[in-house]
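Undergrad: Provided below for reference: sequence and predicted model.
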Amino acid sequence: MTSGLASTSAPLSATYDLAMLDLDGVVYVGPDAVEGAAQSLQLARENGMRLAYITNNASRTPREVAEHLRGLSMPDVKDGDIVTSAQAVAHLVADAVPSGSAVLLVGGDGLRVPLEERGLRCVTSLDDAPVAVVQGFHPDIGWRQLSEASFAIQAGLPWFASNTDMTMPTPRGMAPGNGSLVQTIRSATGANPIVAGKPEQPLFDETVERVGGAHPLMVGDRLDTDIDGAINAGVDSLAVLTGVSSVQDIVDAAPGRRPTFVSFDLSGLNESHSDVVLDGDRARCGEALATARHGTITVETADRRSTEALRAIVGLAWSLRDGSDLRMTVDGTLVA
């Protein structure tokens, strides 16, 4: 039985040539940088890794996102390093309709700008003869826009959505995301949109096309979008614990929905990931020894927040689950 985790003899930033970095929960949380993120990304760049900042959020333009990142001292961020689901969906629409077509916009400037860059004309009424409906999140979307989109879809127009995230993080807590607004239209029409954002593949294709890279690594904090998306796109992934998904979530992940690598934060980009050696109810990774007893995994190591400790925990849990269908609980004192 294997641990299910890949290993490397060199740091990830020297093994992969492109990091596809999710933003909220990985690089920043709300308005503030994740502790140590800028330093980790600077070192990754020095190791030769390209950095692409990718996001399902279609409410801001790449320039606005880049300005935010520069304000957080992320290393040498250019506007072209940002790739949004709005850009990906604009590409899908431009490939599907004649150049110069009118499209019914359900969103703000974050979606309008990439549509116009693709040569499309944004309108807000079915009376303006659009040939498609394009939807992305904006906080000012209301009943009138959702209704106009519903009328257009019922009239037979194809429907494109930047993403279907049901929630989005804010400084005050979780709020309805674009997926919640998509669901409103779905309920009214019975239709389903063509989706560009994670976990679908178009955003990954758009990133490689814009930023380059032959051997990319997806870095994310959410199993349901970042890691599932990487799997759908055939891309290796690193799951970090600075955002939504917890150690227990990763331990509970079923085969086919698991990250390639795990680390507590972006410092894992600049580490080698040692083999996990399994021995029944024990697993060793470097100096860390994980042990399973009565359904709970504990770890012995000088640094419980090391990548080695996390790999030992996850590798042992996956091995036991796959071998005997046991669901393991991680000792809550081990990790934050």
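TA: On my side now, so go ahead. Residues are numbered from 1 along each chain as shown.
Undergrad: C-alpha from now on. contacts and neighbour counts both.
TA: Will do.
Undergrad: tell me what the host helix or strand of V113 is packed against?
TA: Take DSSP states H and E as the rule and V113 turns out to sit in helix 109-117. In terms of contacts (3 or more C-alpha pairs under 8 Å, 6 or more residues apart in numbering; DSSP states H and E), helix 109-117 is packed against helix 85-96, strand 121-123.
Undergrad: tell me which residues of the longest one are tucked away?
TA: Of the residues in helix 85-96, those with enough neighbours to count as buried (16 or more other C-alpha atoms under 10 Å) are S85, A86, Q87, A88, V89, A90, H91, L92, V93, A94.
Undergrad: Between all of the residues you listed, which two are separated the most?
TA: Pairwise distances across the buried residues of helix 85-96 peak at 14.1 Å for S85 and A94 (criterion: C-alpha to C-alpha).
Undergrad: burial of G256, as a residue count?
TA: Around G256 there are 8 other residues, counting by other C-alpha atoms under 10 Å.
Undergrad: what sits against it?
TA: Contacts for G256 (C-alpha atoms under 8 Å, 6 or more residues apart in numbering) come out as I231.
Undergrad: again with L238
TA: L238 touches L217, M218, V219, G220, I227, P259, T260, F261, V262, S263, counting by C-alpha under 8 Å, 6+ apart.
Undergrad: Which strand or helix spans it?
TA: For L238, the host element (DSSP H and E) is strand 236-240.
Undergrad: The residue lying closest to A149 once chain neighbours are set aside: how many residues sit nearby?
TA: Distances taken as C-alpha to C-alpha, 6 or more residues apart in numbering place V133 nearest to A149, at 6.4 Å, with adjacent residues excluded. Using other C-alpha under 10 Å, V133 has 26 other residues around it.
Undergrad: Buried ones in the longest helix out of those in the chain, by neighbour count?
TA: Longest helix in the chain by number of residues (criterion: DSSP state H): helix 307-324. Along helix 307-324, these residues count as buried under the neighbour rule (16+ other C-alpha under 10 Å): 307-322.
Undergrad: hmm, who's touching the helix or strand following it?
TA: Beyond helix 307-324 on the C-terminal side, the first helix or strand identified by DSSP H and E is strand 329-330. Strand 329-330 is contacted by residues V247, Q248, V251, G295, T296, I297, T298, I313 when judged by C-alpha under 8 Å, 6+ apart.
Undergrad: and here's the other structure:
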Amino acid sequence: MADALRTAYDAFLLDLDGTVYHGARPIPGAAEAIRRLREQGTPVRFVTNNASKAPGDVAAHLRALDVDAAPDEVSTSAQAAAKLLGDRLPAGSAVLVVGAPALEDEITAAGLKPVREAGDDGGDVAAVVQGHNPATGWADLAEACVAIRAGALWVACNVDTTLPTERGLLPGNGSMVAALRTATGATPEVAGKPEAPLFHTAAASANASRPLAVGDRLDTDIAGAVTAGVDSLCVLTGVATPATLVAAAPAERPTYLGADLGALAEPPGELRIAPQPGWQVRPHGDTLVADGDGTPLALLRTLCAVAWDTGVTALRPGGERATAAFTELGLPTGGEPIR
């Protein structure tokens, strides 16, 4: 399909949790969409903020879900954090790890010494690195607290507050980071998304000059793409919702919007967040009134474009078709502002 979005870019930087899978459950259509990218010869990179698995384990998990993947196609926030610390600390420095064994391995590979205890006063620990690990508990946070209070550099692999799983949204690394913030009054440096290096490294590994980032989170996947200066596609299979898209801050606004990865087969013009044929959205006082006919997603793209342009997020349907589309999108129909 000559006019498909997938033909317009020279690499695709795909988020995983909420975009390709929910934990152990594949998102319908994702494997087929990725297979089509490979058939046309376009490089694929898997860019994940989840620091709990090594690249080889991530690739194996993807293959188990019928997605072809190699370890060197995976870029994780654990790798980004280890590189940051390796660039900042003398070789052999002690780094207290709050996270999974995969994060420990990345710290070792960076020439540093992973430890799990801060000692009596935390003074021997040069840095604390924190990544997602379902097994993290109070004792782990207590060790990190001692080291951070003693002056250790604190690096968070990511600050995603939630993690999309087959059971729904569960606490992410950012929720654990928030606990340490409260306990120490300190703020960590963030190595993964929404910072740009993870995107730049993944694009460089594919020799790409025009990559497209794809993800489900506005505050990490899309914000990271904006920071890195690359176009982005937001999919509605994870965290982002129609309401959060309408109210998105400038730094978190995607180029395109699709239901899922199947959108890569659709024309860019139909996916771009811009006024779409069939729908009219006009200001009426301090409210945007929508009317017309078309698909709900086309209406959402139009609503986002006008809301972003005007700064008005109070929405109201102006007819039966619009009311049905609002209902399908889960948007309020009473004209109240979306925040």
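TA: That came through, no problem. Computed from a predicted structure; not experimentally measured.
Undergrad: TM-score for this pair?
TA: Laid over one another, the chains give 0.84 as their TM-score (TM-score structural alignment, normalised by the length of the first structure), with 315 aligned residues with a C-alpha RMSD of 2.7 Å.
Undergrad: Turn the helices and strands packed on helix 109-117 of the first structure into TSV, including distance to P31 of the first structure.
TA: Below are these laid out as TSV (distance: least, C-alpha to C-alpha, whole Å):
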stretch	distance to P31 of the first structure
helix 85-96	20
strand 121-123	30
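Undergrad: Tell me which of these sits nearest to Y53 of the first structure.
TA: Each of those was scored for nearness to Y53 of the first structure using C-alpha to C-alpha, and the closest is helix 85-96 (11.3 Å).
Undergrad: Check which helices and strands that closest one sits against.
TA: Identification of packing neighbours for helix 85-96 of the first structure by 3+ C-alpha pairs under 8 Å, 6+ apart yields helix 109-117, strand 159-161, helix 202-211.
Undergrad: Now rank the contacts of L238 of the first structure by neighbours and give me the top one.
TA: Among the contacts of L238 of the first structure, the one with the most neighbours (other C-alpha under 10 Å) is G220, at 33 neighbours.
Undergrad: Now do the contacts for the residue most central in space within the second structure.
TA: Centrality entry for the second structure: nearest residue to the mean C-alpha point is D221, 3.1 Å, by C-alpha atoms, centre = their mean. Counting by C-alpha under 8 Å, 6+ apart, D221 of the second structure touches D15, K193, P194, A213, V214, G215.
Undergrad: do that again at 7 Å, thanks
TA: Counting by C-alpha atoms under 7 Å, 6 or more residues apart in numbering, D221 of the second structure makes contact with K193, P194, G215.
Undergrad: residue in the second structure matching R112 of the first structure?
TA: Using TM-score structural alignment, the partner of R112 of the first structure in the second structure is E104.
Undergrad: Kindly report the same for N57 of the first structure.
TA: So, by TM-score structural alignment, N57 of the first structure is matched to N50.
Undergrad: Over to D228 of the first structure?
TA: Under TM-score structural alignment, D228 of the first structure pairs with A223 in the second structure.
Undergrad: Identify the spatial nearest neighbour of that match, chain neighbours not counted.
TA: E252 (4.5 Å).
Undergrad: just to revisit the earlier point, count of neighbours near the match of R112 of the first structure?
TA: By other C-alpha under 10 Å, the residues close to E104 of the second structure number 26.
Undergrad: Now it: closest residue in space that isn't a chain neighbour?
TA: P114 (5.9 Å).
Undergrad: Please tell me how far that neighbour sits from R272 of the second structure.
TA: Going from P114 of the second structure to R272 of the second structure by C-alpha to C-alpha, to the nearest Å gives 45 Å.
Undergrad: So which residues of the stretch 151-300 of the first structure form strands?
TA: For the stretch 151-300 of the first structure, applying DSSP state E, counting those that start in this stretch gives strands covering 159-161, 167-170, 173-176, 194-195, 216-220, 236-240, 261-263, 277-279, 282-285, 288-293, 296-300.
Undergrad: okay, the shortest one sits on what stretch of the second structure?
TA: Strand 194-195 of the first structure lines up with residues 189-190 of the second structure when matched by TM-score structural alignment.
Undergrad: And the contacts of the matching stretch?
TA: Residues outside stretch 189-190 of the second structure that contact it (C-alpha under 7 Å, 6+ apart): W154, V155, A156, C157, N158.
Undergrad: Select only the buried ones of those in PyMOL?
TA: A single PyMOL command selects the buried members of the contacts of stretch 189-190 of the second structure (16+ other C-alpha under 10 Å):
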select buried, resi 154+155+156+157+158
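Undergrad: and the gap between V312 of the second structure and A248 of the second structure?
TA: For V312 of the second structure, the distance to A248 of the second structure (C-alpha to C-alpha) stands at 11 Å.
Undergrad: Would you mind finding the match for N173 of the second structure in the first structure?
TA: Superposed on the first structure with TM-score structural alignment, N173 of the second structure falls opposite N178.
Undergrad: Likewise for I34 of the second structure?
TA: For I34 of the second structure, the residue aligned by TM-score structural alignment is L41.
Undergrad: Could you count how many residues lie near its match?
TA: Per other C-alpha under 10 Å, the neighbour tally for L41 of the first structure reads 24.
Undergrad: where does it land in three-state SS?
TA: Secondary structure, DSSP: H, G, I helix; E, B strand; the rest coil: L41 of the first structure is helix.
Undergrad: what's the matching residue for T207 of the first structure over in the second structure?
TA: Using TM-score structural alignment, the equivalent of T207 of the first structure in the second structure is A202.
Undergrad: who are the neighbours in contact with its match?
TA: R45, S75.
Undergrad: Could you do L37 of the second structure as well?
TA: Contacts were defined as C-alpha under 7 Å, 6+ apart; by that measure L37 of the second structure touches R6.
Undergrad: That one: helix or strand, and which one exactly?
TA: Using DSSP H and E, L37 of the second structure falls in helix 30-39.
Undergrad: ok, and what's touching the helix or strand immediately after that helix in the chain?
TA: Next in sequence after helix 30-39 of the second structure, counting helices and strands by DSSP H and E, comes strand 44-48. Strand 44-48 of the second structure has contacts (C-alpha under 7 Å, 6+ apart) with A11, F12, L13, L14, D15, L16, E73, V74, S75, T76, S77, A202.
Undergrad: since we're on V146 of the second structure, how many residues are nearby?
TA: Neighbours of V146 of the second structure under the rule other C-alpha under 10 Å: 21.
Undergrad: Alignment lookup: it to the first structure.
TA: Using TM-score structural alignment, V146 of the second structure sits opposite F151 in the first structure.
Undergrad: Please tell me how far the nearest residue in space to that match that is not next to it in sequence sits from N57 of the first structure.
TA: Excluding the flanking residues, the one nearest F151 of the first structure by C-alpha to C-alpha, 6+ apart is L126, at 7.5 Å. Per C-alpha to C-alpha, L126 of the first structure is found 25 Å from N57 of the first structure.
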